[in-house]
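# sequence plus predicted model, see below.
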Amino acid sequence: MDLRAGALLHVTSAASVQFVKPIFFRLIRVHADRITYDGWTWLDGYQLDATGDAVARRSIFVQRAGLRLLNPSALAPAPTKRTTRRPRRPVDNADRAGPARAG
């Protein structure tokens, strides 16, 4: 798996036992310079919520084989319902003067 900055990952217990509750993770970088066990790596990135918003910055130690690469649209927010606006009614200057006064 080719891990690049910006990749969206689903991290589960297959990657590390600390992820019994899976998380979504947006990758910032892979620490290629750190010496680790074979098949393991350090990743920096953001933990995401269900809508794709970052909730925490994290460094995680995981098995590469346990990571699942997701399509970037997997966490796209649901489209919001647009309300239509009525066009503004032109204002007549006579309406601004207020009611006419009697004499």
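Everything's here; your move.

# please count neighbours and contacts with C-alpha atoms only from this point.
Fine.

# tell me the SS of the residue nearest the centre of the chain?
Centroid-nearest residue in the chain, with CA atoms, centre = their mean: Gly52, separated by 2.1 Å. Secondary structure assignment for Gly52 (DSSP: H, G, I helix; E, B strand; the rest coil): coil.

# and Ile35, by the same measure?
coil.

# quick one: contacts for it?
Residues near Ile35 by CA atoms under 8 Å, 6 or more residues apart in numbering: none.

# where along the chain do the strands fall?
8-11, 23-31, 40-48, 54-63, 67-70 (DSSP state E).

# this is the other structure I want to compare:
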Amino acid sequence: MPPRSGDVLHVTRAASVQFVKPILFRVIRILDWVTYDGWVWLEGYELNPTGEAVSRRSIFVQLAGLRTLRSAPEPRPHTVRPRRPVARTPVRVG
């Protein structure tokens, strides 16, 4: 399953050879660029060990090599409140 916006990933060499030193990465979005099968471009923030963003990055990784550390919370359903009727009164002209 592809990552969602807000997911925190542990990106290692299993995801791409460029990550000899693993990083923590919080996903902003999956870019819709054409890639090889099983690979994706992710846009997001590299995190330091305390979870603070240190740099914004786009990374090219294999989905199979990603490990989700923390999933984003499920979006809350949109609640629709009933509208109150508008009080209409006659207007005098002239």
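On my side now, so go ahead. Just so we're clear, the structure is a prediction, and the values are computed from it rather than from any experiment.

# how close does the residue nearest to the centre of the first structure sit to Tyr46 of the first structure?
Between Gly52 of the first structure and Tyr46 of the first structure the distance, using CA to CA, to the nearest Å, works out to 10 Å.

# now do Val20 of the first structure
Using CA to CA, Val20 of the first structure is found at 18 Å from Tyr46 of the first structure.

# tell me which of these two has more neighbours.
Neighbour tally, Val20 of the first structure and Tyr46, criterion other CA atoms under 10 Å: the higher count belongs to Tyr46, 22 against 12.

# I'd assumed Val11 was in contact with that one.
No - counting by CA atoms under 8 Å, Tyr46 of the first structure stays clear of Val11, with 11.8 Å between them.

# contacts only, for Arg34 of the first structure.
Going by CA under 8 Å, 6+ apart, Arg34 of the first structure touches 41-42.

# His10 of the second structure now?
Listed by CA under 8 Å, 6+ apart, the contact set of His10 of the second structure reads 22-25, 66-69.

# same check, this time on Met1 of the first structure
Arg64.
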